[in-house]
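Novice: Predicted model, plus sequence, below.
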Amino acid sequence: MQPAAEAKLPAVPEPGIDLELQAHLELKSRLHAELLDRLNLSMIDKVEASELKRQISALVTSILETEGVQMRAAAFTSLVEELIFEVMGLGPLEPLLEDPTINDILVNSHDQVYVERFGMLEKSTVRFRDERHLLRIIDKIVSKVGRRIDESQPWVDARLEDGSRVNAIIRPCTVDGPALSIRKFSRSPLTLDRLIEQGALDHRAADILTAMVEARLNVLISGGTGSGKTTMLNAMSSFIDARQRIVTIEDAAELQLQQDHVVRLETRPANSEGQGAILQRDLVRNALRMRPDRIIVGEVRGAECFDMLQAMNTGHDGSMTTIHANSARDAVGRVEQMVTMVGADLPIKTIRSQIAAAIHIVIQLSRLSDGHRRVISISEITGMEDETITMQDIFVFKRQGISTSGQVLGKFVATGIRPKCYDLMRSAGIKLDPQMFQREEVLS
């Protein structure tokens, strides 16, 4: 992609677009092309931001004087900042990335950008000049992590420097031009205490989740897209003993573990010849040779689930992973389906007994209609009855209705069942008040 080529094409006003905005975008595009010609791009990373801003301001002033363009001071300052974003950062996306209230940035096309703020979607005023502008930003993102996107590979998973998750997809797989999705992560990782403050769970649930991690129980975190699975995994992992060796395996490295003794592994897509792909299953098998105390897989999607179960069943207690599913029972069913992807002709009873022996706890998360993310249930896998995996809920979120402002009303309650793993936690020296499991009734 050649960024400077944008300015050589004739400007054609787009229907339905504010002419003043269109003129501003055209001006910024011309100035950007001029800056790319005049600046020493190899030295940009070595120049302090204040000096770079001074140089860009001087160049922009010179160019505007040559073109006879007059501009108010505030508009000029804003234009210089936008150009710095274009040269050093990700252009129009930079203000959205800097906004701490935004969780997701969703670019449907070059002129339609949405953001998720406090769990609710809203349309942003940000837009790109055209498809090539958006493609240039996408290319800048994926090339930094050694990945590519083109007609032969029209979609890609990547990450930003801060760990934010990125997915991009372009023509011919998209009808209306390139689409980009960015899942931002808090620069200060969310803790269980902060999740309690946000209403995702209560103190009792946090206490038992902490105890489960410290007692080295194997945990499966389940939920839909955007329900907070990775956030919960990060929060729970903070209670892993710092003396233990942790190996993380992800498609795009985004976990924010706080311990020092962590080895982070990441998959790799195939090259342009279709060779060299490294799958999660390859990394899980390799991790078994790295003397890990715990293995954390960002998300299981396929045959690597079988190797994950083997790790959990062969001395790597306290391992954790996430999965897409609508309920705890569905999560177990999905694990079963993934194991069958291995291709081995295993009896269904054997597969289910492996699951029942490997996974102790399933945590179900959901993003509710009011945008809040909550723990819906904490369930324990108790074993097998004939060919059926048996489970029991320990805590559940009971909905009680919706307020006049649209907020989902409900309460996190104990089911009255004391988990079988309670004895395991006690034997690990963890003290929990058995009264926390006392059954609660919730009036509808």
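Specialist: Okay, I see it.
Novice: going forward, measure contacts between C-alpha atoms and count neighbours the same way
Specialist: OK.
Novice: where exactly do the helices run in the stretch 201-350 of the chain?
Specialist: In the stretch 201-350 of the chain, the helices defined using DSSP state H, counting those that start in this stretch lie at 203-214, 229-237, 280-287, 304-312, 328-340, 348-358.
Novice: Next up, a structure to set beside the first:
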Amino acid sequence: MKFNILNSTYISNNENIATYHNEIFTLIREKISSFLNQGKTLQFDEIFKQATFALGIEEYCASESKIYAEWFENLTSFLKLTKYLNDVSIHEIIIHDYNLIQVISSQNSITVKEEFIALNDYDLALEILAFSNKETWNYQQPFCSFWLDIYSNSFRATLIHHSTASNKKSKLFLRRINKMIFALDDFDIPLDIKTFLTGLIENKNNFVISGSTCSGKTSLLSSLLTKINKDEHLVILEDTNEIQTTHPTTSYFLANEKIEGKTLKDYCAYTMRMRPDRILLGEMRSNEIVPFILSMNTGHRGLISTIHANSAKDCISRMCLLFSLYSNISKLNFATITSLICQNVEYIVHMENKKIKEIIKIFGADNLNPIYDYIFNLE
């Protein structure tokens, strides 16, 4: 039997047109899920053809499939979120539900009640996002994080599966990655501190930049990289491509913690065989801290990393705690770890709200007590 999809005269003899449309949408959703399970690329024309064929529809024109094509585009590309994705003043976007979005800028955080997708399409859209970025995301693997390029913008995307939540709501977190490398003069920093920071690079000091999420750690780090001698071999280790540099002699490792041999810890070990003049670890948060700190202890200079911490002093405590948790050396007591950290990390630069709040110089440790002095304190 041949007939047009939107021929309401014909359809009215069988059932309500709205119900008919719902049947098409239901079949398309089923076909999409089937394609995802089979690992097949999602192509609208093929999916629509299979869905309509299942209803006995063998003929239609492009204009008749337009409403479904537009729905498919929004489902697979978050079309209705473009105004937030393209707004560079927004640093983070949190998708709490199909109709609840939180947008965060340096000035404020605003919650927007706006339906950007249908309720019964919400989880499917997130599944497609994970699949399109070659990520496994389901009941067995409810968390995933990956680099996302969308509408010429780059984000660090994190998905939380609804199976982990009491309210059964999946969530998407998007943190904007700024590809621009700011000059050091672009930061609100006193001139003498800019000179001091440049000196840390020139003298190849080992230092850590600490701060909360979106405090400006990576932006400052990328800016400082412009001060590195072009003849030095720079090795960068990250699990998400956030550090920006135009340094000509750079070896870049992008880790995948799910693949044996390609973790940050593995790359820290490999780096020692590459004659690095400097090693940059994007962020210390688990077992990668052990080979990184130990590489300092073997005489390597110019090592730099970032870490989440509430203050410069707290940064020392956090590094010691991480090393203790992941060193797997039972006889290594906390006092020894504190001494190891404080003998090898020379400076900590702490940031808040895109500004440097504290800089401390570490001299060593007395048992469990770090010995340090303030180079700069904004307060």
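Specialist: It's in. These numbers come from a predicted model, not from an experiment.
Novice: Identify whichever of the helices of the stretch 201-350 of structure 1 lies nearest to Pro178 of structure 1.
Specialist: Pro178 of structure 1 lies closest to helix 229-237 among those, at 26.1 Å (CA to CA).
Novice: Which residue range of structure 2 does that closest one align onto?
Specialist: Mapped onto structure 2 using TM-score structural alignment, helix 229-237 of structure 1 covers residues 217-225.
Novice: likewise stretch 101-112 of structure 1?
Specialist: Going by TM-score structural alignment: stretch 101-112 of structure 1 matches residues 89-100.
Novice: got the buried residues for that stretch?
Specialist: The neighbour-count check on stretch 89-100 of structure 2 (16 or more other CA atoms under 10 Å) flags 90-95, 97-98 as buried.
Novice: try stretch 205-223 of structure 2
Specialist: Under 16+ other CA under 10 Å, the buried positions of stretch 205-223 of structure 2 are 205-212, 214-223.
Novice: Format the helices of the stretch 201-350 of structure 1 as TSV; extra columns: distance to Leu64 of structure 1.
Specialist: Putting the helices of the stretch 201-350 of structure 1 into TSV (distance: least, CA to CA, whole Å) gives the following:
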stretch	distance to Leu64 of structure 1
helix 203-214	59
helix 229-237	47
helix 280-287	52
helix 304-312	57
helix 328-340	60
helix 348-358	67
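Novice: right, so of these, which gets closest to Leu27 of structure 1?
Specialist: Once these are compared by CA to CA, helix 229-237 is nearest, at 41.1 Å.
Novice: Superpose on structure 2 and give me the mean offset of that closest one.
Specialist: After superposition onto structure 2, helix 229-237 of structure 1 sits on average 1.9 Å from its aligned residues (mean CA distance after the TM-score superposition for structure 1).
Novice: Mind giving me the packing neighbours of that helix?
Specialist: On a contact count with 3 or more CA pairs under 8 Å, 6 or more residues apart in numbering; DSSP states H and E, helix 229-237 of structure 1 meets helix 192-197, helix 203-214, strand 219-223, strand 320-324.
Novice: what about Glu127 of structure 2, distance to Glu92 of structure 2?
Specialist: Glu127 of structure 2 sits 20 Å away from Glu92 of structure 2, taking CA to CA, to the nearest Å as the criterion.
Novice: Oops, could you answer that again for Asn206 of structure 2 instead?
Specialist: Distance from Asn206 of structure 2 to Glu92 of structure 2, by CA to CA: 30 Å.
Novice: ok so, going back, tell me how far the match of helix 229-237 of structure 1 is from the chain's mean position?
Specialist: Distance of stretch 217-225 of structure 2 from the chain centroid (CA atoms, centre = their mean, to the nearest Å) equals 17 Å.
Novice: Could you point out the helix or strand that follows the longest helix along structure 2?
Specialist: For structure 2, the helix with the greatest residue count under DSSP state H is helix 17-38. Proceeding C-terminally, helix 17-38 of structure 2 gives way to helix 44-54 as the next helix or strand, assigned by DSSP states H and E.
Novice: what helices or strands is that following helix leaning on?
Specialist: Secondary-structure packing of helix 44-54 of structure 2 (3+ CA pairs under 8 Å, 6+ apart): helix 17-38.
Novice: Can you spell out which helices and strands pack onto the helix it packs on?
Specialist: helix 8-12, helix 44-54, helix 122-132.
Novice: Of the ones you listed, which is nearest Leu281 of structure 2?
Specialist: Across the helices and strands packed on helix 17-38 of structure 2, closest to Leu281 of structure 2 is helix 122-132 (CA to CA), at 26.0 Å.
Novice: what about the helix or strand that that closest one is followed by, distance to the chain center?
Specialist: Next along the chain after helix 122-132 of structure 2, taking DSSP H and E as the criterion, comes strand 143-150. Distance of strand 143-150 of structure 2 from its chain centroid, counting by CA atoms, centre = their mean, is 6 Å.
Novice: So which elements touch strand 143-150 of structure 2?
Specialist: With contacts taken as 3+ CA pairs under 8 Å, 6+ apart, strand 143-150 of structure 2 sits against strand 153-160.
Novice: List the buried residues for the strand it packs on?
Specialist: So strand 153-160 of structure 2, judged by 16+ other CA under 10 Å, has buried residues 154-160.
Novice: in structure 1, what residues pair with whichever helix or strand comes after it?
Specialist: Sequence order places strand 171-176 as the next helix or strand after strand 153-160 of structure 2, per DSSP H and E. Mapped onto structure 1 using TM-score structural alignment, strand 171-176 of structure 2 covers residues 179-184.
Novice: one step back: would you mind pulling the contact partners of the longest helix of structure 2?
Specialist: The list of residues contacting helix 17-38 of structure 2 from outside it, by CA atoms under 8 Å, 6 or more residues apart in numbering, reads 8, 11, 41-42, 47-48, 50-52, 68, 124, 128, 131.
Novice: what about 7 Å?
Specialist: If you take CA atoms under 7 Å, 6 or more residues apart in numbering as the criterion, helix 17-38 of structure 2 is touched by 8, 11, 42, 47-48, 51-52.
Novice: show me what contacts the equivalent of Ser109 of structure 2 over in structure 1?
Specialist: Under the alignment by TM-score structural alignment, Ser109 of structure 2 pairs with Leu121 in structure 1. Going by CA under 7 Å, 6+ apart, Leu121 of structure 1 touches 114-115.
Novice: In which helix or strand does Leu121 of structure 1 reside?
Specialist: strand 120-123.
Novice: what comes up buried for that strand?
Specialist: For strand 120-123 of structure 1, burial by neighbour count (16+ other CA under 10 Å) applies to Leu121.
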